[in-house]
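Peer 1: Coordinates only, no sequence provided:
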């Protein structure tokens, strides 16, 4: 097992391992991303989305498993980056828990490496978490970008005709790309040791404890990208957006999303 460890050089570096700061550094946001060698082509946009966040005290914690070579894109020296590489085959639930352990922040914000986050995403989500005195928060409605079609759709599960309450709650609470939570809570109630669909049991447990809430992404703070290798292949949508509506979303003008559109040969959408 190989480990590449890059971390700020101060006494807080060992806090996550030793449990010396269970609550985390007050006010710090730890952006958490489990990833793998097969997803290294997403790492540039992940780093770009992190750098764009306007939250002042932030870090990016990445746990990457690999078989051949770890990410060269994340092989950089930056005091805000924690990049741990493991020559192992670990499931995503375990990697999410490792991210939490390695984090030093009071607040944990999940970033999926293949999705896009507007510069005010962390600020908006953490502020809502604090305002409502919650332990965890996730989107109840969100925007999807369908890569194969070049279209954007809005998913609002609460508006769907779903009579099965358990199924509805799974749709509402089961998308980990938008999870925000207190680090202390995730240490107490970790993700299940699963390779798929590890997110819903984690958040539903917090919901049943009265600690998790929902918020609608009405402004387009995030773009959930659906592509061939997505774990979510074909999400149901409530509305297909026009080009004008897509351009009004906060995430549309982000450098990372604009670069993505250019790579996908959709120049008409690039600003």
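Peer 2: Arrived safely, thanks for sending. These numbers were taken from a predicted model, which means no experiment stands behind them. Numbers count the residues shown, from 1 in each chain.
Peer 1: going forward, measure contacts and count neighbours with C-alpha atoms only.
Peer 2: Fine.
Peer 1: sec struct for residue 139, please.
Peer 2: Secondary structure for residue 139, judged by DSSP: H, G, I helix; E, B strand; the rest coil, is strand.
Peer 1: That one: neighbour count?
Peer 2: Residue 139: 24 surrounding residues under other C-alpha atoms under 10 Å.
Peer 1: And for residue 216?
Peer 2: Neighbours of residue 216 under the rule other C-alpha under 10 Å: 12.
Peer 1: With residue 65 instead?
Peer 2: By other C-alpha under 10 Å, 28 other residues sit near residue 65.
Peer 1: Hmm, residue 15 is touching residue 25, no?
Peer 2: No - with contact defined as C-alpha atoms under 8 Å, residue 15 does not reach residue 25; the gap is 9.5 Å.
Peer 1: and residue 199, what is it in contact with?
Peer 2: 93, 174-176, 191 (C-alpha atoms under 8 Å, 6 or more residues apart in numbering).
Peer 1: and the gap between it and residue 118?
Peer 2: Applying C-alpha to C-alpha, to the nearest Å, the value for residue 199 to residue 118 is 22 Å.
Peer 1: My guess is residue 44 contacts residue 73. True?
Peer 2: Yes - shown here, residue 44 and residue 73 form a contact pair, counting by C-alpha under 8 Å, at 6.3 Å.
Peer 1: Check it against this one:
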């Protein structure tokens, strides 16, 4: 379905490209394929993934890019995030490293919790093009397979985690999320006003 809003925004800013694909009544491009198309038509230096039902602070991109550069990496993602649960009307906080510690997880078991949430992927474009690192043509787990391909091609040092204690993202839980997320801590509503997303 076409989006009048995105078409209007793209018409006002030549840095933005809005594409709509019609594949047929029963065929639809996978999330991985859509991300590959976006990556291959991009003209900037970075690729940032966004989830259409999450809230990103104005400082999100600069914070993530700074974190990536401070650690001399090419790829950054969040290891913690705030979220809002629509059903309960409550805010929460999830910390993947703390979750692994509490659950006494082995390193291989925590991998998906740390690296498998594509809503906060940000990376340099050129290494992906140079190394021909693409998303697999699928709708689920395309993000974790993509970051594993980065690590396999460039080494673990190319990826870093950013701990978000400032609230640069609010992940929305709406009951139809494809990935699992839950609160380790509830965040009182009055504390949310101090977050970057507010």
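Peer 2: Here it is on my side, so go on. Worth saying up front: this structure is predicted, and the values here are computed from it rather than measured.
Peer 1: hmm, back to that, which of residue 44 and residue 73 of structure 1 has more neighbours?
Peer 2: residue 44 (17 against 12).
Peer 1: List the residues that contact the more buried one.
Peer 2: Residues counted as contacts of residue 44 of structure 1 (C-alpha under 8 Å, 6+ apart) are 73-74.
Peer 1: The same query, at a cut-off of 7 Å, please.
Peer 2: By C-alpha atoms under 7 Å, 6 or more residues apart in numbering, the contact list for residue 44 of structure 1 reads residue 73.
Peer 1: how about it, what's its partner in structure 2?
Peer 2: Here residue 44 of structure 1 stays unmatched in structure 2, going by TM-score structural alignment.
Peer 1: Distance from the chain centre to the one helix or strand residue 44 of structure 1 maps to, please.
Peer 2: Using DSSP states H and E, residue 44 of structure 1 falls within helix 43-52. On the basis of C-alpha atoms, centre = their mean, to the nearest Å, helix 43-52 of structure 1 is displaced by 12 Å from the centre of the chain it belongs to.
Peer 1: Spell out the secondary structure type for residue 186 of structure 2.
Peer 2: strand.
Peer 1: and the gap between it and residue 192 of structure 2?
Peer 2: According to C-alpha to C-alpha, residue 186 of structure 2 stands 11 Å off from residue 192 of structure 2.
Peer 1: Could you do residue 121 of structure 2 as well?
Peer 2: Using C-alpha to C-alpha, we find residue 121 of structure 2 at a distance of 23 Å from residue 192 of structure 2.
Peer 1: Looking at these two, which is more packed in?
Peer 2: Using other C-alpha under 10 Å, the more surrounded residue of residue 121 of structure 2 and residue 192 is residue 121, with 20 against 17.
Peer 1: I figured that one hits residue 49, correct?
Peer 2: Yes - Residue 121 of structure 2 is within contact range of residue 49, at 5.3 Å (criterion: C-alpha atoms under 7 Å).
Peer 1: most centrally placed residue in structure 1?
Peer 2: residue 111 (2.0 Å; C-alpha atoms, centre = their mean).
Peer 1: Report the contact partners of the counterpart of that one in structure 2.
Peer 2: Superposed on structure 2 with TM-score structural alignment, residue 111 of structure 1 falls opposite residue 50. With contact set as C-alpha under 7 Å, 6+ apart, residue 50 of structure 2 has these partners: 119-120.
Peer 1: In space, what's closest to residue 129 of structure 2 - neighbours in sequence excluded?
Peer 2: Counting by C-alpha to C-alpha, 6 or more residues apart in numbering, residue 129 of structure 2 lies nearest to residue 40, which is 7.7 Å off, once chain neighbours are set aside.
Peer 1: What separation is there between the equivalent of residue 212 of structure 1 over in structure 2 and residue 77 of structure 2?
Peer 2: Residue mapping for residue 212 of structure 1 onto structure 2 gives residue 159, with TM-score structural alignment as the criterion. Note on residue 159 of structure 2: its distance to residue 77 of structure 2, by C-alpha to C-alpha, is 8 Å.
Peer 1: all strands for structure 2, in order.
Peer 2: Taking DSSP state E to define them, one finds strands in structure 2 at 46-48, 55-56, 75-78, 80-85, 90-95, 122-124, 159-162, 169-173, 185-187.
Peer 1: Can you report how many residues lie near residue 147 of structure 1?
Peer 2: Residue 147 of structure 1: 14 neighbours (other C-alpha under 10 Å).
Peer 1: Aligned to it, what sits in structure 2?
Peer 2: Per TM-score structural alignment, residue 147 of structure 1 is aligned with residue 86.
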